[in-house]
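Asker: Got a predicted structure plus its sequence, pasted below:
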Amino acid sequence: MGTNLFRWLFEDPITAGSNGNLPSAETFHFLWPWLIFCLVGLLITFYYSVEGRKRFVRSKPLLKYMYDRYLGWFAVICFIGLPLIGARVLLDGYFFSWRVWRYLWLLSLAIWAVTWIVYLVRKYPAERANYEAYQRRRQYIPKGSKRKARTASR
């Protein structure tokens, strides 16, 4: 079983097609779903970086930090996915058309999703409570007078 899995992961589509008695290379059935996923992911990240930061999270620094951090990694994963899909479609008999690359890419996507969920469940509520406590403390601290600061500096 181990050698069959190894052969299945590291076999190019042309060899897989000839071993499976197919007339040509093995077909790639998930081209459009993966392509749409990667392009929509890049579009969401681009929109957030151009407009979303100003519109949605301007006064919410915790959300801004979280979206900056995790959407940046999501964009990297989606950007890496596009050449992997292109290599599978256009470079049938070469190194990057192996299945192992697509499954490593899916593994990285799953790790990213689990990391984000763990952050949302474990760390974000504590950070939000800490920030709200900081905001409450800050409202009772007197603000410095600009007039006194100007006269002291002269």
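Answerer: Now that the structure is in, tell me what you want to look at. Keep in mind that what you see is a predicted model, and the values were worked out from it rather than measured. Numbers count the residues shown, from 1 in each chain.

Asker: C-alpha only now, for contacts and for neighbours.
Answerer: OK.

Asker: so who does Thr27 touch?
Answerer: By C-alpha atoms under 8 Å, 6 or more residues apart in numbering, the residues touching Thr27 are Pro13.

Asker: Now do the SS call for it.
Answerer: Remark: Thr27 carries the secondary structure label coil [criterion: DSSP: H, G, I helix; E, B strand; the rest coil].

Asker: putting a second one here so we can go through both:
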Amino acid sequence: MQTNLFRWLFEDPVTAGSNGGLPGTEPFHFLWPWLIFCIAGLLITFYYSVEGRKRFVKSKPLAKRMLDNYLGWFAVICFIGLPLIFARVYLDGYFFAWRFWRYLWLLSLLVWAGVWVFHLVKRYPQERAGYDAYKSRQQYMPRGNKRKAASR
């Protein structure tokens, strides 16, 4: 049996169900895992932005900057995933119900995870070493007298 990848990616669930011999639309088996993933991703990002920045990474500026950047993009990816799931479930025969959009979304999630792992493995240790060197240099720098500066 030969499958046509183009047709498989760009076929709406109603047509795919009728071509596959199903009485209705093609079922969407991953509704709950995707929905839970997207909602959990948005909740984690929201918690981090409200409370986690102050509690977990208050004294670690490199980790704070990294989490700010990458969790922001993670929230965008999760936010885009919710309308794609909605379109697949409720808008069966329309443009955004195609498999192509869900696999493009999954590809963006994998690219995001790859960039984050690359940053953790390759760039974060270099930035950490540079920050530690900066902190050790700062302890030998003379500090200004705030009392003299305020009286002028």
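Answerer: Done, it's in. Note that the coordinates shown come from a computational prediction; the quantities given were computed from them, not determined experimentally.

Asker: Please enumerate the helices of structure 2.
Answerer: Counting by DSSP state H, structure 2 forms helices over residues 5-9, 13-19, 31-47, 53-55, 61-90, 99-118, 124-138, 146-151, given from the N-terminal end onward.

Asker: Kindly provide the distance from the nearest residue to Ile14 of structure 1 once chain neighbours are set aside to Phe10 of structure 1.
Answerer: Computed as C-alpha to C-alpha, 6 or more residues apart in numbering, the closest residue to Ile14 of structure 1 that is not its neighbour in sequence is Ala25, at 4.2 Å. Here the distance between Ala25 of structure 1 and Phe10 of structure 1 works out to 15 Å (C-alpha to C-alpha, to the nearest Å).

Asker: that older thread, residue in structure 2 matching the residue nearest to Ile14 of structure 1?
Answerer: In structure 2, Ala25 of structure 1 lines up with Thr25, judged by TM-score structural alignment.

Asker: Please work out how many residues are found near Ala87 of structure 2.
Answerer: The number of residues packed near Ala87 of structure 2 is 17, by other C-alpha atoms under 10 Å.

Asker: same question but for Arg137 of structure 2, I mixed them up
Answerer: Based on other C-alpha under 10 Å, the number of other residues close to Arg137 of structure 2 is 10.

Asker: Gln126 of structure 2 versus that one, what's the distance?
Answerer: Distance check for Arg137 of structure 2 against Gln126 of structure 2: by C-alpha to C-alpha, it reads 17 Å.

Asker: With Pro142 of structure 2 instead?
Answerer: The span separating Pro142 of structure 2 from Gln126 of structure 2 equals 27 Å under the rule C-alpha to C-alpha.

Asker: the more surrounded of these two?
Answerer: A side-by-side neighbour count of Pro142 of structure 2 and Gln126, using other C-alpha under 10 Å, places Gln126 first with 13 against 7.

Asker: Look up how far Gln138 of structure 2 lies from the more buried one.
Answerer: For Gln126 of structure 2, the distance to Gln138 of structure 2 equals 18 Å [C-alpha to C-alpha].

Asker: cool, Lys58 of structure 2 as well?
Answerer: From Lys58 of structure 2 over to Gln138 of structure 2 the distance is 20 Å, taken as C-alpha to C-alpha.

Asker: ok, now Gly20 of structure 2?
Answerer: According to C-alpha to C-alpha, Gly20 of structure 2 and Gln138 of structure 2 sit 69 Å apart.

Asker: count of residues packed around Ile85 of structure 1?
Answerer: Taking other C-alpha under 10 Å as the criterion, the count of residues near Ile85 of structure 1 is 22.

Asker: Could you double-check that it sits in contact with Trp32?
Answerer: No. Taking C-alpha atoms under 8 Å as the contact criterion, Ile85 of structure 1 and Trp32 are not neighbours in contact, 9.7 Å apart.

Asker: So the match of Ala25 of structure 1 sits against Ser18, correct?
Answerer: Yes. With contacts defined as C-alpha under 8 Å, Thr25 of structure 2 counts as touching Ser18 at a distance of 7.1 Å.
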